[in-house]
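Participant: generate a structure from the sequence data that follows.
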Amino acid sequence: MTTKNKFGIRILFLTMFLISTVFVPVASAETLTEDTDNIAIGEMEYPVPEPEPITVLDTTPKLPYLHLLEADNEEQEILFSYIDNCYVSDEEKEEMKKSMEDIWKRYPDQITEQDNLMLDKVAKATAEYLNDKYGNSEVGIKWIGQPVHGDIINISVKKWGVSDYYAGIARDHADDPDDWSDSEIWQSYHHYYNPNTHTGYAPSNCEYYANIAKTNYGDSQLTTAYTNLGYSSHYLQDVGNPLHTGYEVEQGMDKWIHYDYEDYVEANWDSGYNFKSIVENNNNYYTITDPEQATKDLAGYSNTYLDELYQTIYFNPDTWENDADIRDLTEDVLLRTAKYNLGLVKYMRS
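Facilitator: The predicted structure follows:
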């Protein structure tokens, strides 16, 4: 597993409004000639089923620490066991447990600012213990990097009958955006989108490179076109991961959850559950006319699984990887992501 960038979300929200622009590289133009590749073979079409309609979901703002507020009786006992292992005094542990019992009795009504301060205290204290026990102090900003990003766009390009050569160009550049910034804050902000708060640059980044690719393609600059398609697909794929669509504060503390889910997808990509086969076996696509909106739509769909994914991992750290519901939701968001990626390829080539 590659070293992952810290998911500095709490700092992010203090700084993201202070910076208005960021510079990332664009592939240089290169006109392909018939001497280097056979364009006719490289651009051969084959039938793909009719597009599916895109379902746009309504989203509403969520309270912070929802996973703590909505804990059931069993999960409440698990939280108390986390508190018992926190690195605080016995008096503080008892205070936190009594406060949580009181909050649960009143939730969802009469939640006060004082309650939010206590939730923050409990979350920070338990996160310190859980990060030590289950995780790592660093969080990735990608599904898991190689080979997921590259595989998804490589498969998507080839399903339109494009040659291995051009599919390989898109594949080889799909991971590049992860190396474009030394700033952990901006790196995180550029690779996610929260449909509830409408924050994150993934949609605009996807559109920016998709339109460059489309222009390159129209000018027969195919190498450059597929390079920028790889860049664009990266941001679209990112929001297919529910953990790239919210819970910024929570993930900023309980970093181990993001880390462990990335490991889970990587370990089951082409073995185990073989998540890669979900992408390989898909032949349906969504028609994309606006890559930015398409990325927001995918984030909205992915976000519907965020609560379930986060709470299942948080309250079942030793067993969640065997949970059938987690496997099912992972397959579902990967299938949805595959359909959007097929649509993105068609968008560039139309």
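Participant: from here on, just use CA atoms for contacts and neighbour counts.
Facilitator: Will do.
Participant: not counting residues beside it along the chain, what's closest to Val345?
Facilitator: Val157 (6.2 Å; Cα to Cα, 6 or more residues apart in numbering).
Participant: the one you found and Leu342 touch, don't they?
Facilitator: Yes - the pair Val157 / Leu342 is scored as a contact, 7.1 Å apart, by Cα atoms under 8 Å.
Participant: what helices or strands is the helix or strand where Phe13 lies leaning on?
Facilitator: According to DSSP states H and E, Phe13 maps onto helix 9-15. For helix 9-15, the packing partners by 3 or more Cα pairs under 8 Å, 6 or more residues apart in numbering; DSSP states H and E come out as helix 184-189, helix 248-253.
Participant: mind listing what's buried along that helix?
Facilitator: Residues Ile9, Leu12 are the ones in helix 9-15 that count as buried (16 or more other Cα atoms under 10 Å).
Participant: one more sequence to fold, the one below, so I can look at both together:
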Amino acid sequence: MRDSTRLRTVLAVLLLISLTLVALELRSSGTGFTKSIRTISFNIISPFQKSARSFTDSVQNFGSTWREIRIAREKVKDLESENLDLKEKLANTDENRRRAAELDALLKIAGLGTYEIVPARVIAIGAGQDYSWTVSIDVGSKDGITADMSVISGLGLVGRTISVADSTTLVALLADPSSKVGARIGGKSELGFISGNGLPGELEFEIFDPLSEINEGDRIVTWGSEGGRPFVSGVPIGEVIGVKSSPGLLSKTAKVKPFVKLSTLDLVSVIVEAPRIDPRDSLLPPMPVIPTPTPAITVSPSPSPSQK
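Facilitator: Alright, predicted model coming up:
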């Protein structure tokens, strides 16, 4: 503020001197004395005028630059906001597509198996009651759910209902150590039990007949409980990834990788009515096609007539 007052004082003095020179110019036609005073005054005033002009230009340039910076910042904020909106829309689109695909798979497996289902969403995961692997779903007794019903996803068996409230249900997953499901090898009649071991990506299959053949790549399905509770028949469980035989024991065990990724559940269905006809192996995913190697053909050049 003090510098601004000083500048205004200097400019006022310069203006007064300029007016004095103009008055002298009007009174004189340009005598040597007046001309000398004007020249000297010009030489004195000129640097101050340049400084004042430079200061004014700097202030104007600073104001212009600050406005440009402010506008640029506002544009950056707008672009960041638009980018965030686009990311959210893209994420929502991908999520909706994923859920639509899961729902299609659920409807397909229910249709092929002639299961009557109630779709549900997983709303919580963790330990519950006397179980270490459970999920809560958003349907309950008001939707016709009771205890000991099969729960499936679009890929296969998830577990069974164990506790039912008005609008929620607790489900024990296949991975729970207390879980035990009657099962058989797809395409065969060999029976056994699938058990959980606390690992979401691995189950154990104990086959009744230790002399029966079981191989890696065999697929396991439920054989079904009496009345379809707690487990209906024909639901895919998983694929054999390893076989273990113990000499002297009257059993044979295999490691099974479940078709359902139990740690990432979202959409599931509760089977409220068992099928009248066992779907057998019709719900199993198709076997991977192993390409047949093409034999290499070597072409030998025919001898020319001169070589015969």
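Participant: TM-score for these two?
Facilitator: Overlay of the two chains. TM-score (TM-score structural alignment, normalised by the length of the second structure): 0.24; 107 aligned residues with a Cα RMSD of 5.2 Å.
Participant: one step back: can you tell me the helix or strand for the residue nearest to Val345 of the first structure?
Facilitator: Using DSSP H and E, Val157 of the first structure falls in helix 148-159.
Participant: do Met348 of the first structure as well
Facilitator: helix 324-349.
Participant: correct me if wrong: Asn216 of the first structure contacts Ala210.
Facilitator: No - at 9.8 Å, Asn216 of the first structure does not count as touching Ala210 under the criterion of Cα under 8 Å.
Participant: neighbour count winner among those two?
Facilitator: Ala210 (27 against 24; other Cα atoms under 10 Å).
Participant: the more buried one touches Thr227, doesn't it?
Facilitator: No - using Cα under 8 Å, Ala210 of the first structure makes no contact with Thr227, being 10.1 Å away.
Participant: what is the burial count for Asp115 of the first structure?
Facilitator: Asp115 of the first structure: 15 neighbours (other Cα under 10 Å).
Participant: what strand or helix carries the closest residue to it other than its chain neighbours?
Facilitator: Distance criterion Cα to Cα, 6+ apart; nearest residue to Asp115 of the first structure, sequence neighbours excluded, is Ile103 at 6.9 Å. Counting by DSSP H and E, the element that carries Ile103 of the first structure is helix 90-106.
Participant: same check, this time on Ile41 of the first structure
Facilitator: Residue-wise, Ile41 of the first structure maps onto helix 39-42 under DSSP H and E.
Participant: tell me the helix or strand right after that helix.
Facilitator: Next in line after helix 39-42 of the first structure, if elements are assigned by DSSP H and E, sits helix 66-69.
Participant: next, the buried residues of that following helix.
Facilitator: In terms of neighbour count (16+ other Cα under 10 Å), helix 66-69 of the first structure has its buried residues at His67, Leu68, Leu69.
Participant: who are the packing partners of that helix?
Facilitator: helix 306-315.
Participant: please look at Pro236 of the second structure and Thr222 and confirm they touch.
Facilitator: Yes - taking Cα under 8 Å as the definition, Pro236 of the second structure is a contact partner of Thr222 at 6.6 Å.
Participant: which one of the two has more residues nearby?
Facilitator: Between Pro236 of the second structure and Thr222, counted using other Cα under 10 Å, the more crowded position is Pro236 (29 against 26).
Participant: do you know how far the more buried one is from Lys252 of the second structure?
Facilitator: Distance, Pro236 of the second structure to Lys252 of the second structure, using Cα to Cα, to the nearest Å: 21 Å.
Participant: same thing with Asp104 of the second structure?
Facilitator: 37 Å.
Participant: higher neighbour count, the two?
Facilitator: Lys252 (21 against 13).
Participant: neighbours of Lys255 of the first structure, how many?
Facilitator: Lys255 of the first structure has 24 nearby residues by other Cα under 10 Å.
Participant: buried ones in the longest strand anywhere in the second structure, by neighbour count?
Facilitator: In the second structure, with assignment by DSSP state E, the single longest strand is strand 116-128. Of the residues in strand 116-128 of the second structure, Glu116, Ile117, Val118, Pro119, Ala120, Val122, Ile125 count as buried by neighbour count, 16+ other Cα under 10 Å.
Participant: I'd like the next helix or strand past that strand.
Facilitator: Toward the C-terminus, strand 116-128 of the second structure is succeeded by strand 131-137 as the next helix or strand (DSSP H and E).
Participant: ends of stretch 238-253 of the first structure, how far apart?
Facilitator: 21 Å.
Participant: on that earlier part again, go through whichever helix or strand comes after the helix holding Ile103 of the first structure and flag the buried ones.
Facilitator: For helix 90-106 of the first structure, the following helix or strand on the C-terminal side (DSSP H and E) is helix 113-134. Under the neighbour-count criterion of 16+ other Cα under 10 Å, helix 113-134 of the first structure has 118-120, 122-131 buried.
Participant: where does Lys257 of the second structure fall, secondary structure wise?
Facilitator: strand 252-258.
Participant: distance check, Trp186 of the first structure against Ala202 of the first structure.
Facilitator: With Cα to Cα as the criterion, Trp186 of the first structure and Ala202 of the first structure are 11 Å apart.
Participant: what of Asp172 of the first structure?
Facilitator: 20 Å.
Participant: in terms of neighbours, single out the busier of the two.
Facilitator: For Asp172 of the first structure versus Ala202, the count of surrounding residues by other Cα under 10 Å is larger for Ala202: 28 against 21.
Participant: for the longest strand of the second structure, packing partners?
Facilitator: Counting by 3+ Cα pairs under 8 Å, 6+ apart, strand 116-128 of the second structure packs on strand 131-137, strand 267-273.
Participant: so which of the ones you listed is nearest Arg99 of the second structure?
Facilitator: strand 267-273 (7.2 Å; Cα to Cα).
Participant: list the buried residues for the closest one?
Facilitator: Applying 16+ other Cα under 10 Å to strand 267-273 of the second structure flags Leu267, Val268, Ser269, Val270, Ile271, Val272, Glu273 as buried.
Participant: ok, the second one touching Arg121?
Facilitator: The reference is to Val268 of the second structure. Yes - with contacts counted by Cα under 8 Å, Val268 of the second structure reaches Arg121, the gap being 6.1 Å.
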